[in-house]
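Visitor: Build me a structure from this.
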Amino acid sequence: MDVAGASCRSEASWKEMSKEELETQYTPSSWVIRRGAEETLRTYSQIGNEATKRAQATRGSLLHIPYGHREGERLDIYFPEEESEALPFFVFFHGGYWQSGSKDSSAFMVSPLTAKGVAVVVVAYDIAPKGTLDQMVDQVTQSVAFVQKRYPCNEGIYLCGHSAGAHLAAMMLLANWTKHGVTPNLKGFLLISGIYDLEPIVHTSQNAALLMSVEDAQRNSPQRHLEVALTQPVDPACHILVIVGQHDTPEYHRQSREFYQTLHRGGWKASFEELDDVDHFEIIWNLTQKDYVLTQMILKTIFQES
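Guide: Purely as a prediction, here's the structure:
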């Protein structure tokens, strides 16, 4: 879907919203359509837990592998039946507004992706209040470097994040890989229902645990960095999909479109997709289904690149 020529600037700026409106815009559970907010969050957790238990019971795996020295720096790797170091690796960062969620309930996509020959890595990071945004970005960077070092013959690393996890994945476009002694073989990014400018969050209740200053938010906003620097892609063939659900909030839509437009202007191979009839939570929990449009989009991205 090409929206490169579209302008989002005519939409009301978040700075002009009332405190109550801003709060609603950045509360995705307020916009669900098939269930109430509480039931949606329970269902999201239940599906994630069941998918993770099923993956651990039916797939070869390496669990709780340390990628750094801190207690929270762990990841799980799930393998297809034919194990090989020369596999595509799909690396997933969970959402939860940087203050909830866990790798232990986020293996939604493991069964359908491993069935097609993709290794799946689900990453933990220190959520707030234990971790700061700066620490989380550094941890995610470490995890990607770890996968590359452990599997140097990989057929491509594909980074995916949902919500806050999409923000962390997007920050990898700005990573200083030299500092980590490796250049990962990044072939694709799948950014699902993400936030790319964190400054609005400073003015919502979500910041109570994060304790972000405006400066913290700006430093950790890929939208702002790419607008200013227009960082050139290391690999012009690396495909970035910016994805949002039809029933995500208008602010999530605006942020996703503006981030896509910035990538497009910067010369990245980027595309924007709005998935029909899903909300902020269904868009990710449906990845348990092999025929789901996003599951197929992921597989198409991986296998046409590798």
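Visitor: From here on, just use CA atoms for contacts and neighbour counts.
Guide: OK.
Visitor: Helix or strand: which one has the residue nearest the centre of the chain?
Guide: Against the mean C-alpha coordinate of the chain, by Cα atoms, centre = their mean, the closest residue is residue 161 at 1.3 Å. Element membership of residue 161, judged by DSSP states H and E, is strand 157-162.
Visitor: The residue nearest to the centre of the chain and residue 257: what is the separation?
Guide: Counting by Cα to Cα, to the nearest Å, the separation of residue 161 from residue 257 is 16 Å.
Visitor: I figured residue 109 hits residue 291, correct?
Guide: No - contact between residue 109 and residue 291 fails when scored by Cα atoms under 8 Å: they sit 11.6 Å apart.
Visitor: So for the two, which sits in the more crowded spot?
Guide: In this view residue 109 and residue 291 are compared by other Cα atoms under 10 Å, and residue 109 has more residues nearby, 25 against 12.
Visitor: Identify each buried residue in the biggest helix by length in the chain, please.
Guide: Longest helix in the chain, counting residues (DSSP state H): helix 37-58. Applying a neighbour-count criterion of 16 or more other Cα atoms under 10 Å, one finds 37, 40, 43-45, 47-52, 55-56 buried in helix 37-58.
Visitor: Following up with a second sequence; could you model it the same way so I can compare the two?
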Amino acid sequence: MSVLAEETSWPREVLDRDYGARGSVTAEVFEAAMGDYRSRSKEMRDHATHLDVVYDEQSGQTIDIYGTGGEARPVFVFIHGGYWRMLSKHDSAFMAAMLAKQGIATAVVDYRLAPEASLDEIVREVRAAIGFLWKNGRSFGIDPERIYVGGSSAGGHLTGTVLSGGWHAGEGVPEDVIKGALPISGLFHLAPISKSFVQDWIRLDEAAIARLSPAANLPGVGCPIVVAFADGEPDGFRRQSTEYDRLWRDAGFASELMEIPGRNHFDVLLDLASEDTILSKALVRLING
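Guide: Take a look at the predicted model:
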């Protein structure tokens, strides 16, 4: 039994601590990171090439696209975090300029939030975004054969759900539609989450845990991934990333586990705004390599 399976028998207060990202930093550090997310993304929004593109008629959810022009470019699809109930694409575009310099487009995804939307619906929407880009990407300057995906925290979980197997036929995309991925501080086993404070709004039953846990639904066709986390992470996020990297490699797929020094659960993501960081270099290498 893995330690993540054992976690479900741990006391609630231990799980709340180990998955309490907000509690791992001061209020000032958290608010500063949120402010940076929004202000840096607003700066990028002025340079977007396509805003508010509806990718899913059923939900009306949209994506913003940055850094296209000329020949079709590879795209990094970013999925925001916020424990499935916070944030939006307006907080999530700060990597666009860095990637544009490397000839890489960015697509930032909005999805409906919990508890109004179930996690099943959130996952469906994010997968629909991938399907939309594969079918329509060329109209926006995107090469559908070079789709890469990443996200932080809950966005790392959603990254895992588009890496998972079993959904591609429903969206009319090939099993290898994703060519590489960067889940950051992700959640891949949902059983421990369902025993923590997050259950108050995510409301998972056993069937949903099995269906929506990326670690339990590895694909038949895997792509190279970089699994990253901050050295200041709460212990639960560290365990989740380490276990997902192991499972990916055990399945015969390429994975690199990367601990980012001097960063916490929130500011680690801001490293993607600069071309000189370990994290941004790993992402560019993943896409261009």
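Visitor: ok, back up a step: contacts made by the longest helix of the first structure with the rest, please.
Guide: When contacts are defined by Cα atoms under 8 Å, 6 or more residues apart in numbering, helix 37-58 of the first structure is touched by residues 29-30, 32, 78, 104-111, 281-282, 285, 288.
Visitor: Just confirm residue 183 of the second structure is within a strand.
Guide: Yes - checked against DSSP: H, G, I helix; E, B strand; the rest coil, residue 183 of the second structure lies within a strand.
Visitor: Which position in the first structure pairs with it?
Guide: Matched to the first structure by TM-score structural alignment, residue 183 of the second structure sits across from residue 191.
Visitor: And residue 211 of the second structure, what's its match in the first structure?
Guide: With TM-score structural alignment as the criterion, residue 211 of the second structure pairs with residue 219.
Visitor: go on, residue 111 of the second structure?
Guide: Counting by TM-score structural alignment, residue 111 of the second structure lines up with residue 125 in the first structure.
Visitor: In contact with the match of residue 211 of the second structure, which residues?
Guide: residue 225.
Visitor: Looking for the alignment partner of the residue nearest to the centre of the first structure in the second structure.
Guide: Checking TM-score structural alignment: residue 161 of the first structure goes with residue 151.
Visitor: thinking that match is in contact with residue 187, fair?
Guide: No - applying Cα under 8 Å, one finds residue 151 of the second structure not in contact with residue 187, separated by 10.6 Å.
Visitor: any common contacting residues for those two?
Guide: With Cα under 8 Å, 6+ apart, residue 151 of the second structure and residue 187 have common neighbours residue 157.
Visitor: And the strands in the first structure, which stretches?
Guide: For the first structure, the strands defined by DSSP state E cover 60-66, 74-79, 89-93, 119-123, 157-162, 186-192, 239-245, 269-275.
Visitor: Between those, which one is closest to residue 205 of the first structure.
Guide: Comparing the strands of the first structure by their distance to residue 205 of the first structure (Cα to Cα), the top pick is strand 157-162, with 20.0 Å.
Visitor: Residue 224 of the second structure matches what in the first structure?
Guide: Applying TM-score structural alignment, one finds that residue 224 of the second structure aligns to residue 239 in the first structure.
Visitor: contacting residues around residue 14 of the first structure?
Guide: Taking Cα under 8 Å, 6+ apart, we find residue 14 of the first structure in contact with 22, 200, 251.
Visitor: still on that earlier bit, let's have the strands of the first structure in JSON lines, adding distance to residue 146 of the first structure.
Guide: Below are the strands of the first structure laid out as JSON lines (distance: least, Cα to Cα, whole Å):
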{"stretch": "strand 60-66", "distance to residue 146 of the first structure": "9"}
{"stretch": "strand 74-79", "distance to residue 146 of the first structure": "10"}
{"stretch": "strand 89-93", "distance to residue 146 of the first structure": "11"}
{"stretch": "strand 119-123", "distance to residue 146 of the first structure": "11"}
{"stretch": "strand 157-162", "distance to residue 146 of the first structure": "12"}
{"stretch": "strand 186-192", "distance to residue 146 of the first structure": "13"}
{"stretch": "strand 239-245", "distance to residue 146 of the first structure": "22"}
{"stretch": "strand 269-275", "distance to residue 146 of the first structure": "25"}
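Visitor: So for residue 298 of the first structure, which of those sits nearest?
Guide: Across the strands of the first structure, residue 298 of the first structure has its closest neighbour in strand 186-192 (7.6 Å, Cα to Cα).
Visitor: can you pull out the helices in the stretch 51-200 of the second structure?
Guide: Assigned by DSSP state H, counting those that start in this stretch, the helices in the stretch 51-200 of the second structure fall at 96-101, 119-136, 154-163, 168-171, 191-194, 199-202.
Visitor: which stretch among these comes nearest residue 62 of the second structure?
Guide: Closest of those to residue 62 of the second structure is helix 119-136, at 8.3 Å (criterion: Cα to Cα).
Visitor: list the helices and strands the closest one packs on?
Guide: Packing partners of helix 119-136 of the second structure (3 or more Cα pairs under 8 Å, 6 or more residues apart in numbering; DSSP states H and E): strand 48-56, strand 142-152, helix 154-163, helix 168-171.
Visitor: out of these, nearest to residue 288 of the second structure?
Guide: Closest among these, using Cα to Cα: strand 142-152, at 9.8 Å.
Visitor: Report the angle between the closest one and strand 105-109.
Guide: Computed with axes from the mean of the first three to the mean of the last three Cα atoms, to 10 degrees, the direction of strand 142-152 of the second structure lies at 60 degrees from that of strand 105-109.
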